[in-house]
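In: prediction below, plus the sequence it came from.
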Amino acid sequence: MDQLLAIRVFARVVESGSFTKAADSLNMPKTTVSKLIGQLESHLGVRLLQRTTRRLTVTADGTSYYQLTHPLMNQLEDIDQGFSQAQGLPRGKIRVDIGGSTATMLVIPQLPKFFARYPDIKLDLGVSDRPVDLISERVDCVIRGGPLTEQTLAVRRLGEVSWTTCATPQYLARHGTPTHPEQLADHQVITYHSASTGRILPAHFQRGSERHQIEGKGPVSVNESNAHLAAGLAGLGIIHTFSYTVRPYVERGELVPILTDWRPAAYPFHVLYPPNRHLSNRVRVFIDWLVERFAQVD
């Protein structure tokens, strides 16, 4: 038995939750995956996976074995890459999950500078506003905004961004320009709802000690940040979103800021990664670059 290969296959089965998915991702026959798992279980003398026709379950021994071997396999991969990398530069693939507008407006436009610095790193970007399971989806790190709710992940703060409330000149010409958050009750507000819960995320406004929380009403609600911007640009209503998202359109006059003296607290962004995973050098330099990038954003 090739024990290292068997351990890698076992980890992929655990992370994907399926022999078929593991085989596809490893580009090997399903029978080979099953054979390697069986050999590994025989070698260890324990059952790692409980298999039925409908369900695959990781046993207690399997969970323990995965938790013990996974960091070691990551370290071994980094050691191999460390000896093969050219000119001391990190190399390899990083799987990153990132929200839509953060990807299109902040990260992707600046990636040429990152690749100029680290030409041997490849990025696999999962772009959506839905939450992901880092372990099962084999994601190295995620970029998330808002208060931290995940208590099981390692975290590094990236920075914070400001908010802008705005609409098209055509919309404001038809409906008037609100001067107080409470007047938004009489306007079309494009709401944003959570991709995981469906809950409307209210807009917060603050001026001095006065605070307002507005859910708004409008003809459309979306759960993805680029679609939220597109709805605002289409003149469907008022949007309340990150300033970096709308700045180019404000500068061109396609969107007009309103309620500029009402600003909520800045919105924090963090990068999160599994705490039991050895942080490879390639992931570390990518996170350092993200911190630099967010330092340029207001």
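Out: Sure, I can see it. Residues are numbered from 1 along each chain as shown.
In: all contacts plus neighbour counts: C-alpha atoms, from now on.
Out: Will do.
In: the longest helix along the chain: which residues count as buried?
Out: For the chain, the helix that runs over the most residues, judged by DSSP state H, is helix 60-84. Buried residues in helix 60-84, counting neighbours by 16 or more other CA atoms under 10 Å, are found at G62, Y65, Y66, H70, P71, M73, Q75, D78, Q81.
In: what of stretch 19-32?
Out: F19, T20, A22, A23.
In: and those residues, which is closest to L49?
Out: Closest approach to L49 among those (CA to CA): F19, at 10.6 Å.
In: thought that closest one was touching K30?
Out: Yes: between F19 and K30 a contact is recorded at 6.5 Å, counting by CA atoms under 8 Å.
In: ok so R211 is a strand residue?
Out: Yes: under DSSP: H, G, I helix; E, B strand; the rest coil, R211 sits within a strand.
In: grab the nearest non-local neighbour of it.
Out: Nearest residue to R211 in three dimensions, chain neighbours excluded: F205, at 5.6 Å (CA to CA, 6 or more residues apart in numbering).
In: same thing with F115?
Out: F115 sits nearest to I121 (CA to CA, 6+ apart), 7.2 Å away.
In: what residues are up against the one you found?
Out: Shown in contact with I121 (CA atoms under 8 Å, 6 or more residues apart in numbering): P90, R91, G92, K93, I94, F115, R282.
In: roughly how far does the fourth one sit from V139?
Out: Pointing back at K93 there. 11 Å (CA to CA, to the nearest Å).
In: those two - which one has more neighbours?
Out: V139 (19 against 14; other CA atoms under 10 Å).
In: ok, that one - contacts?
Out: I94, R95, V96, D97, D133.
In: quick one: secondary structure of it?
Out: On the three-state scheme (three-state DSSP), V139 is labelled coil.
In: so S243 is in contact with D298, correct?
Out: Yes: counting by CA under 8 Å, D298 is a contact partner of S243 at 7.5 Å.
In: one more structure, for comparison:
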Amino acid sequence: MDYFLAVQAFNRIVETGSFVKAAAQLNLHPNVVTKLVQTLESHLRVKLLNRTTRRVTLTSEGGVYHERMSRVMDQWLEVESEIAVSHAAPRGKVRVDMGTTIATHLVIPALPDFHARYPHVKIDIGASDRTADLATEGIDCVIRGGTLQDSALIARRLGSLEFVTCAAPAYLSAHEELTHPAQIEQGHTLVRYFFTSSGKPSTIAFSRDGERVTVEGDYVVAVNDSNAFLAAGIAGLGLIHTLRFMAQPHIDAGLLVPVLEDWSADANTISVVYMPNRHLSVRVRAFVDWLVELFKNHPQVLP
């Protein structure tokens, strides 16, 4: 029995909840993964998994085994990686998921630098505003904004991004001048952003001199994509509250005008996130380190 591969297959089944998905991530046939787990169970003389046509669950012994062996495998792979990194250039494929704004405005324009450093590494980017599932989708890492909801994941801070509230000149000329965020609820229109996963709209929280005001506002159009959100603001469909680095070129061109600049909104913390029991390979570690450097040196990213 290939004990290393058998334990790796078992861990991936637990993470993904599927023999088929685990096999795909390990580039093995599902029958091979099934045989590996059966052989592992025979070797240990215990049943690790309960399997039905619809789901896979851990037995009590399987839960203990997974908890212990996840740490062992992670340490094993970390030692191998540390030894290998000084002898071999990173190569292979990195799967990363990020929002369309981060992808199109920050990461993709800088990728020629990464490719020059690591010519044998391919980057597969999932660019959307949805929240990807690292375990079930076989994604190596994701770039996420805001507070990390899943405490089981590891987050490495990249920096923070400033927000700006703005609108097209035509919209502002047709509406009362804004001096206080509360006015947004009285005669003004927002372009509303709603989250794909929940359908819930985003809100805006403004602060000044100890006063904090949260507004939702009325709207005539709502979108779930950051690029569409910006386009709606430029078209004069309402006020938008968006990342400054995204809006700044359009502000400089006179297509958008900032408002309520004496009020502040919480910056959006950006992190690169990965699973604790999925060891960072040499190529993924190289990409994560490069992201940290990229964001640290970018003029639009705050510490």
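Out: Sure, I can see it. Just so you know, these numbers come straight off a predicted model, no measurement behind them.
In: list the TM-score for the superposed pair.
Out: In this superposition the chains share a TM-score of 0.84, using TM-score structural alignment, normalised by the length of the first structure; 297 aligned residues with a CA RMSD of 2.9 Å.
In: rewinding a little: in PyMOL, select just the buried ones from the contacts of V139 of the first structure.
Out: Selection of buried members from the contacts of V139 of the first structure for PyMOL, criterion 16+ other CA under 10 Å:
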select buried, resi 94+95+96+97
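In: could you tell me which of the contacts of V139 of the first structure are located in strands?
Out: Secondary structure assignment by DSSP state E places I94, R95, V96, D97 of those in strands.
In: tell me the one of these nearest Q213 of the first structure?
Out: D97 (29.1 Å).
In: quick one: the helices in the stretch 151-300 of the second structure?
Out: 169-173, 226-234, 244-252, 282-297 (DSSP state H, counting those that start in this stretch).
In: which residues touch the nearest residue to L5 of the second structure once chain neighbours are set aside?
Out: The shortest distance from L5 of the second structure to any non-neighbouring residue, by CA to CA, 6+ apart, is to L36 (7.7 Å). Contacts for L36 of the second structure (CA under 8 Å, 6+ apart) come out as M1, D2, L5, A6, A9.
In: quick one: whichever residue in the first structure pairs up with the second one and H270 of the first structure, what's the gap?
Out: D2 of the second structure is assigned D2 in the first structure as its aligned equivalent, the criterion being TM-score structural alignment. The spacing between D2 of the first structure and H270 of the first structure, counted by CA to CA, is 39 Å.
In: the two: which is more packed in?
Out: H270 (20 against 9).
In: what's the distance between the more buried one and K217 of the first structure?
Out: 30 Å.
In: please apply the same query to S18 of the first structure.
Out: 43 Å.
In: do I79 of the first structure as well
Out: 55 Å.
In: on that earlier part again, what touches both of S243 and D298 of the first structure?
Out: V161, S162.
In: give me the more crowded residue out of the two.
Out: S243 (18 against 13).
In: residues in contact with stretch 9-19 of the second structure?
Out: 21-23, 26, 30, 33-34, 36-37, 55-58, 66, 70, 135-137.
In: V7 of the second structure: helix or strand, and which one exactly?
Out: Assigned by DSSP states H and E, V7 of the second structure falls within helix 3-16.
In: next one: the helix or strand following that helix to chain centre, how far?
Out: Going down the chain from helix 3-16 of the second structure, the next helix or strand is helix 19-26, by DSSP H and E. Remark: helix 19-26 of the second structure is offset 22 Å from the chain centroid, using CA atoms, centre = their mean, to the nearest Å.
In: OK, contacts around T34 of the second structure?
Out: F19.
In: what about it, which helix or strand?
Out: helix 30-44.
In: tell me how far the next helix or strand after that helix lies from the chain's centre.
Out: Downstream of helix 30-44 of the second structure, the first helix or strand assigned by DSSP H and E is strand 49-51. Computed by CA atoms, centre = their mean, the chain-centroid distance of strand 49-51 of the second structure equals 31 Å.
In: with the first structure overlaid, report how far strand 49-51 of the second structure is off on average.
Out: Its aligned residues in the first structure lie a mean 1.1 Å from strand 49-51 of the second structure after superposition (mean CA distance after the TM-score superposition for the first structure).
In: if I look at the closest residue to F163 of the second structure other than its chain neighbours, how far off is D218 of the second structure?
Out: Excluding the flanking residues, the one nearest F163 of the second structure by CA to CA, 6+ apart is L243, at 4.4 Å. Using CA to CA, L243 of the second structure is found at 20 Å from D218 of the second structure.
In: quick one: which of those two has more around it?
Out: L243 (19 against 16).
In: that one contacts S160, correct?
Out: No: look at L243 of the second structure against S160 with CA under 8 Å: they stay out of range, at 10.3 Å.
In: that older thread, against the first structure, what's the mean shift for the helix holding V7 of the second structure, could you check?
Out: Mean for helix 3-16 of the second structure is 3.0 Å (mean CA distance after the TM-score superposition for the first structure).
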